[in-house]
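Novice: here's my sequence, what's the structure:
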Amino acid sequence: MHRLLIVIAALGSAALLLGALGFQYIGDMPPCKLCYWQRYPHAAAVGIGVLALIIPGAVLPYLGALAALSTAGVGAYHTGVERGWWEGPSTCTSGPVGGLSPDQLMEQIMAAPLVRCDEVPWELFSLSMASWNAIASLGLALVWIAAANHARKQG
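Specialist: Reported below is the predicted structural model:
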């Protein structure tokens, strides 16, 4: 039973990650900084799920729960930024700019999409993608915890 729960939890994170990539590449909605932060724990949860199917025990499922709770926390924080409850990060990240002339650099800056963390590009039932990620990730954390509890009872 715990293996099935691990598969469900890992596939849930994979589905949320693929959904985010679909919005980005098919829906033409570039992610903001907080959107990226929500993706990393899902990727970790998928990797943890693969390892948890190979290595028995409750430790890896608990790590999967921690990953799901991490992305839920960032999603909740992002929701607060979108709703104006608190301010988001004031800094942005950028890639290396070596080898570009000033004109090329300015052209690259002007062509880059401006993605703000406090704007909601899509919502369903008045909840943004960040809100839905937080809710779904809390559910996935519960599945991970159930898998860990089953593993502890077996061991």
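
Novice: from here on, just use CA atoms for contacts and neighbour counts.
Specialist: Fine.

Novice: any figure for the gap between the closest residue to I135 other than its chain neighbours and P113?
Specialist: Closest residue to I135 apart from its sequence neighbours, by Cα to Cα, 6 or more residues apart in numbering: A72 at 6.9 Å. Taking Cα to Cα, to the nearest Å as the measure, A72 falls 26 Å from P113.

Novice: could you do T79 as well?
Specialist: To P113, T79 is 21 Å away according to Cα to Cα.

Novice: pick out whichever of the two has more residues nearby.
Specialist: T79 (27 against 12; other Cα atoms under 10 Å).

Novice: so how far is stretch 117-132 off the chain centroid?
Specialist: Relative to its chain's centre, stretch 117-132 lies at 14 Å (Cα atoms, centre = their mean, to the nearest Å).

Novice: how far does it stretch from one end to the other?
Specialist: The stretch stretch 117-132 measures 15 Å between its terminal residues, going by Cα to Cα.

Novice: what ranges do the strands span in this structure?
Specialist: 123-124, 127-128 (DSSP state E).

Novice: got the contact list for the last one?
Specialist: The contact list for strand 127-128, computed with Cα atoms under 8 Å, 6 or more residues apart in numbering, reads 79, 120-122.

Novice: to compare against the first, here's another:
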Amino acid sequence: MTRRNLVLLAGLGSILLLGGAFVFQALGYSPCKLCLWQRWPHGAAIVIAGLILFTGSRFLPWLGAIAAATTGAIGVYHAGVEVKWWEGPTTCTSGPVGGMSADDLLNQIMAAPLIRCDEIAWSLLGVSMAGWNAILSFALAAIWIAAATRRA
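Specialist: All right, here's what the predicted structure looks like:
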């Protein structure tokens, strides 16, 4: 497979994963903080793929690999939070409330959506969306690496 085709495949993979996230959101699965964090590297990978297709850069596929590996790592972290292997960000999971008045707490609760990072909203074959993002993103990182090491 040519470098161009590998870049197209990796870019399309990020488009599909990001598009899938938006489809789930449209179906009522609101994203949590960690879900949103996982989207940004896919957006970067899509931009990088576009830049490579226009410039033919040999360096940029490495940035694509870093973007895909980053979202994969965030996905692993998020999946670990979901299965309670470790605690997620305190603004993302329930925890003690300190230093807030009752009015401040009520205002914060009323203003924020109640989407928790430590609950699995959907899974397939026992793997959550975060887990699937991690698996597929690491596969995309491998494709990016193949593109980076392939001769033009």
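
Novice: TM-score for the pair, please.
Specialist: TM-score of the superposed chains, computed with TM-score structural alignment, normalised by the length of the second structure, equals 0.86; 139 aligned residues with a Cα RMSD of 1.7 Å.

Novice: returning to that earlier point: which one of the contacts of strand 127-128 of the first structure sits in the busiest neighbourhood?
Specialist: Taking other Cα under 10 Å as the neighbour criterion, T79 ranks highest of the contacts of strand 127-128 of the first structure with 27 neighbours.

Novice: that one maps to what in the second structure?
Specialist: Here T79 of the first structure is matched to A79 in the second structure, going by TM-score structural alignment.

Novice: I'd say its match and W132 touch.
Specialist: No - at 9.1 Å, A79 of the second structure and W132 do not qualify as touching, with contact defined as Cα atoms under 8 Å.

Novice: so which bits of the lengthiest helix in the first structure are buried?
Specialist: Scanning the first structure for the helix with the most residues, using DSSP state H, yields helix 129-154. Across helix 129-154 of the first structure, burial judged by 16 or more other Cα atoms under 10 Å covers 129-134, 136-151.

Novice: the second structure: helices as residue ranges?
Specialist: 3-26, 33-55, 60-82, 102-111, 129-149.

Novice: separation between A69 of the second structure and S137 of the second structure?
Specialist: Taken as Cα to Cα, the span from A69 of the second structure to S137 of the second structure is 6 Å.

Novice: same deal with V76 of the second structure?
Specialist: Separation of V76 of the second structure from S137 of the second structure (Cα to Cα): 10 Å.

Novice: ok so, going back, got a list of what the match of T79 of the first structure touches?
Specialist: Applying Cα under 8 Å, 6+ apart, the residues contacting A79 of the second structure are 128, 130-131.

Novice: again, 10 Å this time
Specialist: Listed by Cα atoms under 10 Å, 6 or more residues apart in numbering, the contact partners of A79 of the second structure are 34, 73, 85-86, 88, 117-120, 127-134.

Novice: what's the answer for G80 of the second structure, then?
Specialist: Residues near G80 of the second structure by Cα under 10 Å, 6+ apart: 74, 86-88, 118, 130-131.

Novice: same thing with H150 of the first structure?
Specialist: 1-3, 5, 57-58, 61, 144.

Novice: for C92 of the first structure, same thing?
Specialist: C92 of the first structure makes contacts with 32-33, 115-116, as judged by Cα under 10 Å, 6+ apart.

Novice: can you check H78 of the second structure too?
Specialist: With contacts defined as Cα under 10 Å, 6+ apart, H78 of the second structure is in contact with 32-35, 37-38, 72, 84-89, 117-120, 128-131, 133-134.

Novice: buried subset of these as a PyMOL selection?
Specialist: In PyMOL, a selection of the buried entries from those looks like this (16+ other Cα under 10 Å):
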select buried, resi 32+33+34+35+37+38+72+87+88+117+118+119+120+128+129+130+131+133+134
